[in-house]
Every structure is written in C-alpha cells, then in structure tokens.
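# Sequence first, predicted coordinates after that:
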Amino acid sequence: MSDFVGTWTLVRLALRRDRLQIPIWIVVFVMAAAGSAKASMDLYSDQHALVEAARTANASPALVSLYGRIFDETSLGEVSLFKFTAFGAVLVGLLAGILVVRHTRTEEESGRLELLSAGVLGRYAALTAALIVAGGTVVLLGLLTALSLIGTGLPTTGSFAFGLMWAGAGLAFAGVGAVTAQVTESARAANGLTAVVLGVSYVLRAVGDSSSHTAWVSWLSPIGWSQQVRAYVGDRFVVLLLPLVLLVVLVAAATALVRRRDLGAGLVRPRPGPARAASSLRSPLALAWRLHRGSLFGWGFAFLLLGLLVGNIASNVDGFVTSDSARELVQKMGGVEGITDAFLATEMGVIGLLASAYGIQAALRLRSEETALRAEPLLATGVTRSRWLASHVLMAMLGTGALIVVAGLGSGISSGASLGNVGRQVPRMLAAAAVQLPAIWLVTALVVILFGVAPKAVTAGWFLFGAFLLIGQFGEVFNLPSWLIKVSPYGHTPRLPGGDFSAVPVIWLLAITAVLALAGFTTFRRRDIG
C-alpha cells in the first residue's frame, strides 16, 4: 500500500485546481444533451415527421459518416440524440484524457510532482489520483446526463444507457491518457497522442458505418462501442463491459510503465542534440522548426491517411441510396455527384476542425517554452520578442496549412482515382481545403492574443475551440439565435466542393485574424516574461 500513499491528498489538490473547469464542462455536456432532446421533441410533433427526418439522415453519407447511423427510425430518443452519440463520446473521451495528462505528465513537467514527492508520496499516487478524478468526472457527467434526459420525458432505461455510454467512452480514453502520459516527456505530446488515438477511433467508426460489408470495423473502436450500446434501441448494457476491460488493461500497462521510468522522464526519451549548434539552428525560426517538426510530421501522416480514407468513402456514396426517399433526396442535391460533393464538403469541415486542434497545440508551445524557462535565456540574446513570437506563430500557421493541404491532396487523389477524374478532383479538393484556413488561423490567433494578454489563461483556447464546435455543430438543433451561431468562425467557411464561393467571409476572417495576431504581438512586447 506504500505505493499509493498520498493518493487522496492529490485527489483533493486536483479537485481544488479544477474546481471551475470540471463543473463547467459537466454543465455544458448535460445542457447540450438535454437541450437537443427537448428541441427534437418540439420539432417532431408526430411520428411521420420523426421517421422522415431519420430516413433523410440515414440517406446522407455525410451525416452517417459524421454522426453514425440511426438504427430505429421510430425512436424519438435515438433520433433526438444521434448527433451526440459518437461525436459526444469523442468530446467526453478528450476531456477524460486531458484530465489524466494534466494531473500526471503536466505535474511532472512543471516540477510540482517532484516537490511533492519530497514528502510522503507513493509511486502510483499521482496516476491513481488522476484516474480517480477523471473517472469520477465522466461517471458523474454520465449520471447527470441520464437524469436530465429523463427529466425531458425520454425513457428511463434508454437515458441511463446513453449517459453510461458517454461515461464508458470517457473511462476508455482516461486509460489512453494514462499510457500516453508515461510514453512522452511533455504534456503537449501526451495530449497529441491521445488526440491521435481518438481520431483513429473515430475514423474506424466512420468506416464501419459506411457500408454493411465493413460494419465489423466499428467493433475495433471505443467510439464504435458507444454506438453499439444502442441507447433507446435495445439498451445493450453488456457492451459497456468493453470500455471497462480496456480501462483495466491500459491502467495495468500504465502502472508497469511507471515502475520502469524515472520521475520526469518518459518511456521514449528525446534524442540528444549535437554538442555544437548547427548552422540550421542560428535563427529563431530554425529553432521553432526543430521544436515543431516531430509533431507536424506525425499529424501530417495522420491527415494524409484521413484524406485518402475520406476520398475512398466518397467514391462509394451511391451505395447509400437504397430507398425511394433517399433517391428523391439525391436528385434534389444534384444527383450522385451532388451528394458526393456534399459528403466531401462536410468531411473537409471536420478535417478543418482537427487542423485547428493542431494550431492550438502548436501555439501553446509558446507558453510551455516560457514556463520551462527556455524563452528567457533566448530573449537575453539578440533575439527580439517579436522574432521569437513570430517564429512559433508562423510554424503554427504554416503547419495547419500543410496539414489541410495534405488532407485535400489525399482526398482528391483517392476520390479522383475511384471516379476516374483525378485531374478534376485534385484541384477541387485543394480548393475545399484552402477555404478552411481562415477559420483555422483565426482560432490560432485567439491563442496568440491570450498568450499576450493573459498567459496564465492561454489554455482557454481549448475552451473557445469547444464552444465554437458546439455552436457550429448543434446551434440549429438548440434553436440558438442566428447572431450567436455566426460567432463561430467555422460557420462562415464556404462549403466546397459543390457550393458557391464568396470572398467576403474569407476576407473578414483573415482581417480579424490579422487584428488578433497584431494585438497578441503588441501585448506580449509590453508584459513581463514568466
């Protein structure tokens, strides 16, 4: 038991540090689920309208790949919450993973855990405390979500199945966060690995939903397990054992890794640099490139695979058109080519969201360099604050641009090869990728201005990103006012390919980005370092 001494002390410390963050996220998730259920009840006043809405969703490859298939078109509960099943599980999983990394690897990286270890603190205390906090958060979130759904009038059993499904996804990715926190030496890299695992799980789920021939692929994904619980359509609670088993396996692996490494070190140690500085490191931009290149290469490979996968699925969208109502919908959208373009436009929007996550992570490197006391010695030389800040901001902007272009190129080649028109598809998909950049850069610029104005609150960039995501994806579901929906920069991005392009919103987004970045530079030059 000596290995667990001090666990509850660390639990209390973590809860005190997150006394605002955790309640806010719980309230956001609970209100989102309950609000969607209530809005759907008001919208679908009769069974015919409910069934037609469900059939329309199932007939759209874009919606199926994005949110999953509706198994019972007559179930009010499933139709009301199908957008939150897979998508919500991803967000809950991300929350759980970040919480575990925050109270393990971040504590080690900052030196706080080493200071605490000078007292009476067991080897596994930090990991156990982080898992208790993250696990308790997602379980409480799931139970409160279930109670809120029951309060809206949905069936009790289905509501608990839905809430526990969210909790199961959170527990699974809490285990993922526990392992990634042992593998790397930085919290940023650990969160990045967790996000990659989430992305792969989501893509596997999308592949499983894309065709009856690939349905088995969903069972390889924790996000797919969330759908297989089938809340309000069978309520298969036994599936919830799968994330619990995965949690046990991952916690066992993380525990073994804790014993194999030194405090502050990771399983994968960074390669030492040369004894003498190379000519390629004689500028702030060259140093920033060296710091960001490993992460950028990893994200780039994932984006290339994602683009190829999206393009491959898009070439088979006609397989979704099986019913008369589906054929009628397709004709209204301009035939198979029209529905293919709609699918690609939707998926490119999702890829743009993922690229924004990289932009935020890259911009946050500024704060980690400052708090680790690596920025101050550099700025004591002839390097100006503006040059140092510009080097990292430029890497964040160019990095997101490279990722989105790689994804567009991959989807263009893949869909073009399947449809027999690579020469036409590649430019169209590159254009669809390029129009995502203004919104991505605006979100990155928000992190820059936070770094300049309130550096301790710079992680609020993730909160703003989540708020934009919820507003953009579910604003219409909640009947939010149009002015609030327009707050999200992603809502102003032209829908390409297939849609009409307007330069006005693009110019406005770029102008706002420039103003935010300039304000960030100005305020950073005037504040104290550290």
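On my side now, so go ahead. Numbers count the residues shown, from 1 in each chain.
# use CA for all of it now, contacts and neighbours both
OK.
# T128 is in what secondary structure piece?
According to DSSP states H and E, T128 maps onto helix 125-151.
# following that helix, which helix or strand comes up?
Per DSSP H and E, the first helix or strand lying C-terminal to helix 125-151 is helix 156-183.
# counting contacts, what elements does that next one pack onto?
Counting contacts by 3 or more C-alpha pairs under 8 Å, 6 or more residues apart in numbering; DSSP states H and E, helix 156-183 packs against helix 76-102, helix 125-151, helix 187-210, helix 222-228, helix 241-260.
# Between helix 125-151 and the last one, find me the angle.
The reference is to helix 241-260. Per axes from the mean of the first three to the mean of the last three C-alpha atoms, to 10 degrees, the angle that helix 241-260 makes with helix 125-151 is 160 degrees.
# Against that first model, consider the following:
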Amino acid sequence: MNKYIAKTRILFLNMLRRDRLVWSLWIVAVVGFIVGLVPVFDNLLLAGEMDRLAMVEMMKNPAMIALVGPVYGEADYTLGAAFANYMLVFSLLIVGVMNVFLVTRHTRLEEDTGRMELLRALPVGRHANLMATALLTLSVNVLLAVILTVFLYLFRGQGMSMEGCVLFGVSMGVIGIFFAATTAFLSQIASNNRSALSMSILLLLILYVMRAVGDVWHESLALISPLGLILRTKIFVQDSWWPVLPIVALSLVFAGLTLFLSDKRDMGSGLLPEKAGREHGATWLSGPFGLAFKLTKNTIILWGVVIFMLAAMYGSVFGELDAYLSSNATIQAMIAMDPRFTPVEQFMVLLMMVMSIISTVPILALVNRISHEEKNGFLELMLCQPVSKTSMISSYLVLTLVTSVCYQFIAAFGLWSVGSMVLETTPTLTSFIVSAFLYLPAIWVIAGMLIVIIGFLPGKSAIIYYYLGYAIVVNYIGRLIKMPEWTRKLTSYGYIPQYPLEEISLSVHVGLLALFVLLCAVGFYGFRKRDILTK
C-alpha cells in the first residue's frame, strides 16, 4: 500500500504552501460574506413584526422555495431561522464551487500541463497526488467549518444557538467535502481539465435544480440531492444532525470510486472516449472569430440557460410583491420608493442591476479566454499562422459584445415572461429590455478593464474579479448598510440611471462608451507590444 501513496505528506505540504493565498482568500471571502450579513438581517429584516410576517409569506412563495428552500420555524421566525433560510443554500453553492476549483486545479490541470508526468518520474506513489489533494480539501473544509462556527457564534443574533452555529459550519464543511469527492471522481472520467470542470459545475447545477423541484413538488426528489438533504437539518429551528451522515457516507463512496478508477485509466486521458472530430472544419472556422466561438459556444449556451432560470425565478416573485414591498424595510432601503410608479417598476430597478452584475461574470470569462489560451501555449501556435495579435483579441471582444447583448435580452425576457404569468399588470417587454440594455456600457467598461490587465499584466487577470466583488458589495449590500454614494461611483454600475424611475442620461452612456473604447485601445496597445507568454 505504501508504494501507492509514497510521498503523500510532502505533496500535501507543498500544495498547502503553494495554494496558501488561494484557500485563505476563499475562506476569508466565504466567512466574511456569511457572517457579514448577520447584522444586516438583525438591523433590517426583522425590524418589526410586520417585516417578519411579510418575510414568512414571501418565503412560502413557490418561487422563493425553489430559490432558497422550504420555510422552517414559521411560527416563531427568529433571526436564526430567517438567516439559515435565506443564506444556507447560496452559501453551500459557493463552497461547492470552491471545492470544484481546488480539486481540478490539483488533478486534471496538473495532467494537462504536463506537471504530473514530471512528478510521476520521481519516486512518488500512483495515488499520492490524489491523496494529497484529498488531505488539502479536507483541511480547507474543516478549517472553514471551524472559523465559520466561531464567527457565527461571536456575531450571533436572536435564535442563533451554539449548536446551530456548529451545525451551520459542519454543513458547509460536509457539502464542501462531498463536492470535492465528486469532482475528483469526474476528473477520472473527463478527458481534460476543462471537461472535468464543466461536468462538476453541471452536477452542482443539476443537484440544485433537483432540490428546487423537490422542495416545491415532491420532497423525495429533494432528499436525493445533498443540497436538499442538508436543508433538513433545520438549522436554528430543530438542529437535526442526521442528514450529515448520509452525505459523509456518499462522499466516502465517491472517494473510493475515484481511487478505483484512477487505476483503470492512463495519465492524461479519461474513461469517456473523446468524440471524433470532423475530417474538415466548417468554412466559418477559418478565421479567429469562428475559432473563438467554437471554443466558447458551450459555455455561452450554459450561462444563457442559467441567466434565464435566475431571471424566471425572480420574475415569479412579482405576484407577492405589492404586500411585501409595503411592509419590508429592507427592500425599501435598497430601492427608491416612489408612489408615481408601480411596485414592479420599482423592484425591476433592483433586479436588473443584480442580473446585470451576474451577466458580467461569464462576459469576463469570455474575455479572459484569450489569456487562458496564452497561458497554455495555444495562442503562440495560432500566431504562427497569418493572424495578428489584434485580430485574435478583437475576435474575443466582438464575441463578448454580442454575447452581452444576448444575455441582457435573456434576463429581460425571463423577468417579463414569468412575471406576466403571475401578475396581470406588468411593465411592457420593451421597458424590461430598455432597463437591461442600459447596463451594457457598464458591463463593457468592466470588460475593457480586463483587456487592459491582459495587455499589461499577463497572468494577473484575477484582479478584475476582486473589482467585480467590490461592485457587488457596494451596489447591492451597500444599499442595505447605507454606504456613501461615492463608493458606488467607483464602479461603472453606479452611474446607470434607475430606469424607469429616472430619466435616461445620454451623457452618462456616451461617457461610459468612450471610456470603454479608451480602455480597449490601451489594452490592445499593451497586448500588441508585449511578448506572448510561453509554457
């Protein structure tokens, strides 16, 4: 047995040291996000009895149940019950994504880059890397659970017991370990890192949808999904521990299957056969734009589906909106209540801002794809052909612009189509589209910033995601905690007029478009003048 796991300890310590910034930032971000919202719930959501009753009714809406899960403890809806109801599912999704990236980073990515082959040439056991990755994810998830428990208890509010805080932290750690195990399993099946990453994220979404459908229509379906099963802990209400055990057992099963399959495949390949490609490519693939679209079309389609689903879920809330807005201080703090406009029109402002920020995530991923191709050495091969640097980055930029327009239309159509089903009088589709399209210059400015980073700071494109995180905090949470207006003006979203509550400002959009063009010009110049990174 020792020959299979030889040098595991050394590899584990190396991973721990090499990724210390990555996992530390993940833990700080997750704990800060969760614990930071406890005082917000305490100060705003449960400010009065009307707010509490309105919240319970809102959470019993089928759309909200699909979004965050069933309501527990509605007879005595304490801060703890409300907090767990609102936060648990989304927190679990974040931890799931964290573990997907951690595992693929140390398994299939190592094989795709050739580092695993060099490692295997040394006296290292066949399963040593897998075991070291398992130890890393186990350590990170346990540390996350402990830190989260401590800070939740320190900042606890009404109804947040010590046992509930511990169970919240343990639930996060257990779900993280589960997705680490499933990702390691899928990494044995997939043919490359990108496929392993896509399959793991797809599994996460499937389990989320299973939970949503099960919670609304058939509970047995929700119990099959670990994301639905863990909600049956009823944190801060009953604090049931039994759902933790099946998830731990399932994680061990996937871990065992991973070790078994690891013996059955060759390094650098997957158990699923790769689909044979065409003998001759299509004509539209002959240019850089066609190639960029071919490489990213699956991601574009997947994100389009996700954006529509989110928009549809938000749109289904419109039926309960009138009573909820009139009694909820939180939403009133986030939007400018104006009697001249309907509640849907006022709420649409907030939803469109949220959907626009969500749409920015895949847009940045599209722009960053050229950086990914450069890092893996593929861009160098493309530039050996009669193709310029400018045409390559321009292709991804044009694809980004077209995709952003499509995503904003999908978001607007999703909100309008489902909203009109649950509410007789809704704003016109044109109003939703105009409100969505007004955010396009703001999205493009963020994309332009990423182009500048790619042009002058190759390999540092992650910086833009920290900026996007700041934009989320100041434009969404910042409205709750009354952050100064100038903090929002440091982001492009802070300049967009709240249509239809405010008049459309042509000068603002012209200014943002001019800034976008300037950023692109600067980024193109830097990209054209610098050397291409080589492997």
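Arrived safely, thanks for sending. It should be emphasised that the depicted structure is a prediction, and the values quoted were computed from it without experimental measurement.
# G169 is in contact with L148 of structure 2, correct?
Yes: applying C-alpha atoms under 8 Å as the test, L148 of structure 2 and G169 come out as touching, 5.6 Å apart.
# Aligned to L240 of structure 1, what sits in structure 2?
Superposed on structure 2 with TM-score structural alignment, L240 of structure 1 falls opposite V244.
# if I look at its match, how far off is M172 of structure 2?
From V244 of structure 2 across to M172 of structure 2, the span is 10 Å (C-alpha to C-alpha, to the nearest Å).
# Compare those two and say which is more crowded by neighbours.
M172 (26 against 20; other C-alpha atoms under 10 Å).
# ok, back up a step: mean neighbour count and distance to A345 of structure 1 for the helices and strands packed on helix 156-183 of structure 1 - can I get that in a markdown table?
Listed next are those as a markdown table, based on neighbours: other C-alpha atoms under 10 Å; distance: least, C-alpha to C-alpha, whole Å:
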| stretch | mean neighbour count | distance to A345 of structure 1 |
| --- | --- | --- |
| helix 76-102 | 25 | 18 |
| helix 125-151 | 22 | 32 |
| helix 187-210 | 22 | 16 |
| helix 222-228 | 27 | 23 |
| helix 241-260 | 17 | 32 |
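# In TSV: these, plus distance to R19 of structure 1.
Listed next are these as TSV, based on distance: least, C-alpha to C-alpha, whole Å:
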stretch	distance to R19 of structure 1
helix 76-102	13
helix 125-151	11
helix 187-210	21
helix 222-228	28
helix 241-260	25
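# among those, which is nearest L469 of structure 1?
Counting by C-alpha to C-alpha, L469 of structure 1 lies closest to helix 76-102 out of these; the figure is 10.2 Å.
# and the closest one, what does it pack onto?
Using 3+ C-alpha pairs under 8 Å, 6+ apart, the elements in contact with helix 76-102 of structure 1 are helix 21-43, helix 47-58, helix 61-67, helix 125-151, helix 156-183, helix 187-210, helix 222-228.
# Could you point out the residues of structure 2 onto which the fourth one aligns?
Yep, that's helix 125-151 of structure 1 we're talking about. Aligning helix 125-151 of structure 1 against structure 2 (TM-score structural alignment) gives residues 128-154.
# On the three-state scheme, Q238 of structure 2 is what?
coil (DSSP: H, G, I helix; E, B strand; the rest coil).
# one step back: tell me which of the helices and strands packed on helix 156-183 of structure 1 lies nearest to F320 of structure 1.
Here helix 187-210 is closest among those (C-alpha to C-alpha), at 8.1 Å.
# Now do the closest one against helix 76-102, angle only.
160 degrees.
# Give the other helices and strands that helix 187-210 of structure 1 contacts.
Applying 3+ C-alpha pairs under 8 Å, 6+ apart, one finds that helix 187-210 of structure 1 makes contact with helix 61-67, helix 76-102, helix 105-110, helix 156-183, helix 222-228, helix 284-314, helix 335-371.
# Could you export those as TSV, including distance to P438 of structure 1?
Formatted as TSV, those follow (distance: least, C-alpha to C-alpha, whole Å):
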stretch	distance to P438 of structure 1
helix 61-67	22
helix 76-102	24
helix 105-110	31
helix 156-183	31
helix 222-228	30
helix 284-314	18
helix 335-371	10
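# just so I know, which of the ones you listed lies nearest G401 of structure 1?
Short answer: helix 335-371, nearest of those by C-alpha to C-alpha, at 8.3 Å.
# Where in structure 2 does whichever helix or strand comes after the closest one align, residue-wise?
Using DSSP H and E, the next helix or strand after helix 335-371 of structure 1 towards the C-terminus is helix 375-379. Aligned by TM-score structural alignment, helix 375-379 of structure 1 falls on residues 379-383 of structure 2.
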